[in-house]
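A.B. asks: pasting the structure only:
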């Protein structure tokens, strides 16, 4: 009974989110409330369980970085970068998109992709405002690029951190094994942009000429605050990179950085809280509770186990099945809880594979499938939800299906490119 009910609640909530008949935050919170009220999950499951509860690390990482972005916005640095990018692209909207996509993907390899999206979105809005073009295609392209670029390293995407911990894989393991395919995927994605966003690059020549006359240095409104932000951001990033040394979770690092920056900036509350996406944070709360119900009742575990049983003892078949299944399920169910559930099952499969390279291929298939699969739908990855929230607050809402139409194409292409890479590197030439 609880299994069927948890599936029904999640399905109905997901349909409401996808159809946009009900606001996604209301749908997610209502679904979470139902599974709590009927007793599928209790307070211990919701607030204290790492397996079935709210992922507080994700929520507080988002909150901390949103506050930091709110303070940083007061300096004028986003206007500076916007003008710089537009001038380097010589006013071409397509070149601006390519430049911002490459910046986003590169940053996502060394920062959490949600953090990257929070930093790049304000820049994008300002560039598009200067060129008088719609920002929606640019925002979608950037979040797709962030999920691709985040696959390159251990710290680029939360699912990679889970996999690294479970499999004992280091930062260097991820870098040397996944960065090559990510670079290939980015090249393919860049070539795909003109077709994927056809009709989005018309710019008035006079507007482009006006942009070329702008002086980016004049955009900096508060140089002293910018220096303070630079120091705090440097310390925050050092905390992210220095996790093995300091043993501080990224969420705590972000909150500490936000607190220090609020203290030394002297800004009023309305300024540093203006960038906080409260609706997005509450949406995650409801989503985590509903998915926790699916985890507790064994639904996700059964799906993952069924997929692994189909592979038998054939490592190549297992690798390809994990890649495809992970891409599909991660697009429907947030890739963080999916990877957390799938990791123990992949670990069981690895024990039956004698060849070390082929055993590692199972882990790389899980990482690539989950990371690239996050692009499949608007709720497939945390960065997607955050970007949609930013777009809505900026009066440029992106619908579930508008995002998903592009995401399906990009996910299909990236998985098709990843499959031969895994076969060639770990099986054909292992």
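C.D. replies: Received the coordinates, thanks. What you see is a predicted model, and the numbers here were worked out from it, not measured in a lab.
A.B. asks: Going by C-alpha atoms from here, please, whenever you check contacts or count neighbours.
C.D. replies: OK.
A.B. asks: How about stretch 307-316, which residues are buried there?
C.D. replies: Across stretch 307-316, burial judged by 16 or more other C-alpha atoms under 10 Å covers 307, 308, 311, 315, 316.
A.B. asks: Next up, the contacts around the spatially most central residue of the chain.
C.D. replies: By C-alpha atoms, centre = their mean, the chain has its centre lying nearest to residue 383, at 3.2 Å. Shown in contact with residue 383 (C-alpha atoms under 8 Å, 6 or more residues apart in numbering): 113, 114, 117, 143, 146, 147.
A.B. asks: Could you check how far it is from residue 150?
C.D. replies: 10 Å (C-alpha to C-alpha, to the nearest Å).
A.B. asks: that older thread, any chance of CSV for the contacts of residue 383, columns secondary structure?
C.D. replies: Putting the contacts of residue 383 into CSV (DSSP: H, G, I helix; E, B strand; the rest coil) gives the following:
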residue, secondary structure
113, helix
114, helix
117, helix
143, helix
146, helix
147, helix
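A.B. asks: Can you say which of the residues you listed are buried?
C.D. replies: Applying 16+ other C-alpha under 10 Å to those flags 113, 114, 117, 143, 146, 147 as buried.
A.B. asks: Which of those residues sits closest to residue 325?
C.D. replies: Closest approach between the buried ones among the contacts of residue 383 and residue 325, by C-alpha to C-alpha: residue 147, at 17.3 Å.
A.B. asks: second one coming, line it up with the first:
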């Protein structure tokens, strides 16, 4: 177990020190785990490694990224944001409306893509009103991070949880006769919106904006809605018999996302009478994240085969004891702190099996339902990224946009919004989740 733990720790250190090379670090680590298994140090073969990869998650992500690319290109998000802005009285409400809009979009679209959609509108408004765009774009970024945990397709971490815990789209809203994690996220959004209103309380300049953006194509928006609808429908399909049909069933969500993406790309190419739309979609795919996840699935399976996951679960259980509330608080707090400095994708991927193991050790080994711990993990890991400028990819994207537009972003500028925003959202969401799921 010690060599596997050392390799896992080295993998994490290298991913932290070499953020641009994270996919290759994960893939190299996966190759080492496979080699250790093939020589007999662990019971872990190449076949087992390839079976450990969740291809459904990878297909879902790739397909959604492609459809989102077409959606952004259609200019529909910019027009929707403008339609929202013209209905608010002043800058304070304009910023909050943009943040709410970014959060709504982010519940169904990747957080970074959401920032790329909404940020140009925020910049334009800031220029018109001659105010600093820095707090405006920070508010958009942290709001998009918050809502990523609201639905199955909102963020990579949500997709990971849904696949690991076998949760369908509706389970995020209502599950086992109780309200799901969606409502905890929305409660956190309300609390954080109160924070934004207070932070921007002095920005009372009137807003004069127009709906100027012309939507170039309505079909990508329809494909986005159809993706959500078919994901919901696919979650109700009964599991078929037969190996081939069962394999397709396990990939059903990914096939829905990829199928609609391919339809959109082919249609765009036919309209343009060229392959340029295909090239644009391929260029905008987040290949780094896809490769990172591919490697991490294998690394975590190797760590599990070596017994590290069971040992980590036992350590958490030893610290928290038999008190579920203490364990829940520990998971939320640790997730918030760690996610403020490290990427939450590898963290959540590594911790999901640990949390499952901890839940199995509770009640003197009799075990308990793990859902409240899953939700606590996801809440802390998703919202914790808002504490610092480097805690989430959406934050980094927003700061990059500001710098390209000649705006300097000091750490204190981000912390002034990120810290109270995060604390309000985490406290409200975590309290709700414990009351609904922890006391059952």
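C.D. replies: Nice, I can see it. Because the structure is predicted, anything quoted here is derived from the model rather than measured.
A.B. asks: following the helix or strand hosting the residue nearest to the centre of the first structure, which helix or strand comes up?
C.D. replies: Element membership of residue 383 of the first structure, judged by DSSP states H and E, is helix 382-393. Sequence order places helix 400-423 as the next helix or strand after helix 382-393 of the first structure, per DSSP H and E.
A.B. asks: can you pull out the strands in the second structure?
C.D. replies: Using DSSP state E, the strands assigned to the second structure run over residues 174-175, 178-179.
A.B. asks: I'd like those as TSV, with mean neighbour count appended.
C.D. replies: Listed next are the strands of the second structure as TSV, based on neighbours: other C-alpha atoms under 10 Å:
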stretch	mean neighbour count
strand 174-175	14
strand 178-179	14
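A.B. asks: can I get these in TSV with distance to residue 352 of the second structure?
C.D. replies: Shown next, in TSV, are the strands of the second structure (distance: least, C-alpha to C-alpha, whole Å):
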stretch	distance to residue 352 of the second structure
strand 174-175	19
strand 178-179	21
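A.B. asks: Looking at the second structure, name the residue matched to residue 191 of the first structure.
C.D. replies: The equivalent of residue 191 of the first structure in the second structure is residue 194 (alignment by TM-score structural alignment).
A.B. asks: Check which residues of the helix holding residue 383 of the first structure are buried.
C.D. replies: Buried-residue list, helix 382-393 of the first structure, by 16+ other C-alpha under 10 Å: 382, 383, 384, 385, 386, 387, 388, 389, 390, 391.
A.B. asks: Just give me the mean distance for it relative to the second structure.
C.D. replies: Superposed on the second structure, helix 382-393 of the first structure shows a mean distance to its aligned partners of 5.1 Å (mean C-alpha distance after the TM-score superposition for the first structure).
A.B. asks: Hey, what's the angle from that helix to helix 400-423? Just curious.
C.D. replies: Per axes from the mean of the first three to the mean of the last three C-alpha atoms, to 10 degrees, the angle that helix 382-393 of the first structure makes with helix 400-423 is 160 degrees.
A.B. asks: can you give me how far helix 382-393 of the first structure is from the chain middle?
C.D. replies: 10 Å (C-alpha atoms, centre = their mean, to the nearest Å).
A.B. asks: what does stretch 276-285 of the second structure give?
C.D. replies: Worked out by C-alpha atoms, centre = their mean, stretch 276-285 of the second structure lies 22 Å from the chain centre.
A.B. asks: Check which residues of it are buried.
C.D. replies: So, applying 16+ other C-alpha under 10 Å, buried residues of stretch 276-285 of the second structure: 277, 278, 281, 282, 285.
A.B. asks: The stretch 51-200 of the second structure: helices as residue ranges?
C.D. replies: Counting by DSSP state H, counting those that start in this stretch, the stretch 51-200 of the second structure has helices at residues 55-73, 76-85, 91-106, 111-129, 133-147, 156-164, 181-199.
A.B. asks: Stretch 95-103 of the first structure aligns to what range in the second structure?
C.D. replies: Going by TM-score structural alignment, stretch 95-103 of the first structure sits over residues 93-101 in the second structure.
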